[in-house]
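**Student:** give me the fold of what follows.
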Amino acid sequence: MNPDLRSKTALVTGGTGAIGRAVCAALAEAGASVVAVCLPSDLEAADALLAQWRDAGLPITVRAFDVSDADQAASALARLAADAGPIDIVVNCAGITRDAPLRRMTAQQWQQVLGVNLDSLFNVTQPLIDGMCQRGWGRVVNISSVNGQKGQFGQTNYAASKAGVHGFTMALAQEVARKGVTVNTVAPGYIDSPMIDAVPEAIRADILKGIPAGRYGHPADIAAAVAFLCSDAASYITGAQLPVNGGMYMSA
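**Tutor:** I've put the predicted structure just below:
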C-alpha cells in the first residue's frame, strides 16, 4: 500500500542530509508538500538539491534555520506558518556526531550533540504539536539510531542523545494519542552515507560483518519506514520504535 499524503504539509529537519533528502522525496512522492530544513550555511548546497527536486516535479521547498536554537526555530516556524499554513507532519531528522571517549570529550562536544540531536525535538515539535491536536490529525517521526539502543564506544554524547529521542517519543505519544496525533521513532542502523564513509576502512569492514543482511542500509530504507508511519495505514501505531538496521541489533 502506497501512503497517500495529499493535502498534508510536512517539515523535515536535516532535510538536505543523506537520510533527510530521501525522506523529503518519499513524502513528496506520496503527495505531501514538503519543507526541508537546513542550516543557513548549507543553503548553497541545497540549491542543487532544489533543482533536482524541481526537475522531478516534487513539491519541496527549503527553509534555513538552526534547529538547536529555540528562539531561531520559533521565529522561523512562525514565518513558515504565515507563508505555508499548518504543518501536519514533523520528521526530526537533524543529527550530528562529535565522537570522543568520555575521558577526552569536551563540554562543547557534549553540548553540540545534545543540542542538535535532542534539544531540536523540543524546539521544532513544541510550537507545532498544539495545532496538530486542534486539527485532530498529525504525525511526528523522530530519527534515533541503533547506537541509541546498544551504545557505541566513543559516542556517549551521541548514544545518550539518541536514546533520549525515543524517551521523548514515548512520553509525547501518550500526551497526544487521543487527539489523532501519532508519535514514533525510526532507529536506523549503519546507512550508506558520508557519515559512514568517514569511518576508517578497517572499522567499516568490522561493522559490515556484524550486519546479518550483509549490507549497509540505504537512505531509501529509512524514508520508506518514515512514509509508512506518516500514513493512515499506521494510525494505530504510536510510541513505537521501528528498527531499520538489517538485523544488526534485535530486541524483544
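**Student:** going forward, measure contacts between C-alpha atoms and count neighbours the same way
**Tutor:** Fine.
**Student:** contacts for the longest helix anywhere in the chain next, please.
**Tutor:** Counting residues, the longest helix found in the chain (DSSP state H) is helix 156-176. Identification of contacts with helix 156-176 by CA atoms under 8 Å, 6 or more residues apart in numbering yields 96-99, 101-102, 109-110, 113-114, 117-118, 121, 133, 142-145, 147-149, 151-152, 181-185, 238-241.
**Student:** what residues of stretch 166-176 count as buried?
**Tutor:** Using 16 or more other CA atoms under 10 Å as the test for burial, stretch 166-176 gives 166, 168, 169, 170, 172, 173, 176.
**Student:** now do the SS call for residue 50.
**Tutor:** Secondary structure state of residue 50, per DSSP: H, G, I helix; E, B strand; the rest coil, is helix.
**Student:** for the comparison step, fold the sequence that follows:
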Amino acid sequence: MAYTYLISGATSDVGRALIERLLKTAPEGTLVLAQGCGDVEKLAPLCQAYPGMIRPFDVDLSDPYKVDTFCQVLASTCPAPTHFIHLPALPVVNTKFKAFDEPRFAKDMEIQVHSAVKLCKAVLPAMTKARFGRILFIQTSYTLGAPPKNTAAYVMAKQALGGLCKSLAVEYARFGITVNCVAPSMMETNFLKDTPDLIVQASAADNPMGRNATPADVVPAMAFLLSDEAGFITGVTLPVTGGSAIA
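**Tutor:** Coordinates of the predicted model:
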C-alpha cells in the first residue's frame, strides 16, 4: 500500500537515512513530504534517486506563523499524511545551568515541541477518519535515568515530547493510530557539531559496545515502529543505545 509520510527535520542525517529506507521498497504512489530549513538542497540526491516521490518544503519551524502557513499548504496541496515523523532540534549545547540561554531554549521549544503540537493537530483528523496512522518522535537516552550534567535545556524539550507521545497514544489508540518515540544514545551525526570531541569520545568509550550510535543503528527501529506490523505498540519510548541506557 502506498503511504504519505510527513517528515519534519527530513534534511538531517537521520531524516535522509529514513527516507532512503522507506522508499527503497515503497510501492508506486508513495510520497514523502520533507521539511527542512534553509538546507533542502541536501535532499537533491534522494529526489534524483526517487523521482516524484519526495516533495521538499523549506520551513522555519521556530516561527509559529510559518508553521501555521505550512499546515495550511499541506492541507490544501498535499494528500493527507498517513505517517508523521518529527525529528528537528537545535544541536545540543553543554552549558552549566547558571549560563542557561533562555532565548535559545525558547527557540528550541518552538522547533521541537510547539511545532510538533501544530503538526499533530494538522494530521490527526484525517488519520482519525481513516482509522489508521503512525506518529513517531525522536527523544534521547538522556531521558532514561539520570541525564548527563549540563544538558537541562535539551532534556526538558525532549521530556515534553515524551509527555506529548504518551498523551496522544492513550487518546488516539482506539482509532488505530500509534504514537511512539525512539531514544538513541549519542549519535555521530552533524547534530554533534557543537559538542566537544572529548565528550563524544568519552561517550563512545563508556558505551558497552565501545562506540556511539549511527543513523544505520537507529533507522531500522524507526522503520519498525512506523510499519503495519507495529500496530499494537503505542506510547512507548524504544531505547537504541547499545546498552548504555536501559529502560
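**Student:** TM-score for this pair?
**Tutor:** The TM-score (TM-score structural alignment, normalised by the length of the second structure) is 0.91; 241 aligned residues with a CA RMSD of 1.7 Å.
**Student:** what's the closest of the buried residues of stretch 166-176 of the first structure to residue 246 of the first structure?
**Tutor:** Ranked by distance to residue 246 of the first structure (CA to CA), these are led by residue 166 at 19.5 Å.
**Student:** alignment lookup: the closest one to the second structure.
**Tutor:** Aligned by TM-score structural alignment, residue 166 of the first structure pairs with residue 162 of the second structure.
**Student:** and for residue 132 of the first structure?
**Tutor:** In the second structure, the residue equivalent to residue 132 of the first structure is residue 127, according to TM-score structural alignment.
**Student:** skipping its backbone neighbours, what lies nearest its match in space?
**Tutor:** Excluding the flanking residues, the one nearest residue 127 of the second structure by CA to CA, 6 or more residues apart in numbering is residue 133, at 5.2 Å.
**Student:** likewise residue 192 of the second structure?
**Tutor:** In space, residue 192 of the second structure is closest to residue 91, 6.4 Å off (CA to CA, 6+ apart).
**Student:** check contacts around the one you found.
**Tutor:** For residue 91 of the second structure, the contact set (CA under 8 Å, 6+ apart) comprises 191, 192, 193, 194.
**Student:** nearest spatial neighbour of the residue positioned nearest the centre of the second structure, skipping sequence neighbours?
**Tutor:** Centroid check for the second structure by CA atoms, centre = their mean gives residue 87 as the closest residue, at 2.3 Å. Distance criterion CA to CA, 6+ apart; nearest residue to residue 87 of the second structure, sequence neighbours excluded, is residue 9 at 4.8 Å.
**Student:** what number of residues lie near that neighbour?
**Tutor:** Neighbours of residue 9 of the second structure under the rule other CA atoms under 10 Å: 24.
**Student:** which residue in the first structure lines up with it?
**Tutor:** In the first structure, residue 9 of the second structure lands on residue 14 (TM-score structural alignment).
**Student:** run through the residues that contact its match.
**Tutor:** By CA under 8 Å, 6+ apart, the contact set of residue 14 of the first structure is 20, 36, 37, 38, 92, 93, 94, 95.
**Student:** what's the counterpart of residue 102 of the first structure in the second structure?
**Tutor:** Match for residue 102 of the first structure (TM-score structural alignment): residue 97.
**Student:** the residue in the second structure that residue 200 of the first structure lines up against and residue 112 of the second structure, how far apart?
**Tutor:** Using TM-score structural alignment, the partner of residue 200 of the first structure in the second structure is residue 196. Using CA to CA, to the nearest Å, one gets 23 Å for the distance from residue 196 of the second structure to residue 112 of the second structure.
**Student:** those two: who's more crowded?
**Tutor:** Taking other CA under 10 Å, residue 196 of the second structure and residue 112 do not tie; residue 112 has more neighbours (26 against 11).
**Student:** one step back: now the longest helix of the first structure: how far from the chain's centre is it?
**Tutor:** Chain-centre distance of helix 156-176 of the first structure: 12 Å, with CA atoms, centre = their mean, to the nearest Å.
**Student:** mean shift between that helix and the second structure?
**Tutor:** With mean CA distance after the TM-score superposition for the first structure, helix 156-176 of the first structure departs from the second structure by a mean of 0.7 Å once superposed.
**Student:** which is the next helix or strand following that helix?
**Tutor:** On the C-terminal side of helix 156-176 of the first structure, the closest following helix or strand by DSSP states H and E is strand 181-188.
**Student:** which residues in the second structure does that following strand align to?
**Tutor:** Counting by TM-score structural alignment, strand 181-188 of the first structure corresponds to 177-184 in the second structure.
**Student:** the matching stretch against the first structure, how far on average?
**Tutor:** Stretch 177-184 of the second structure sits 0.6 Å off on average (mean CA distance after the TM-score superposition for the first structure).
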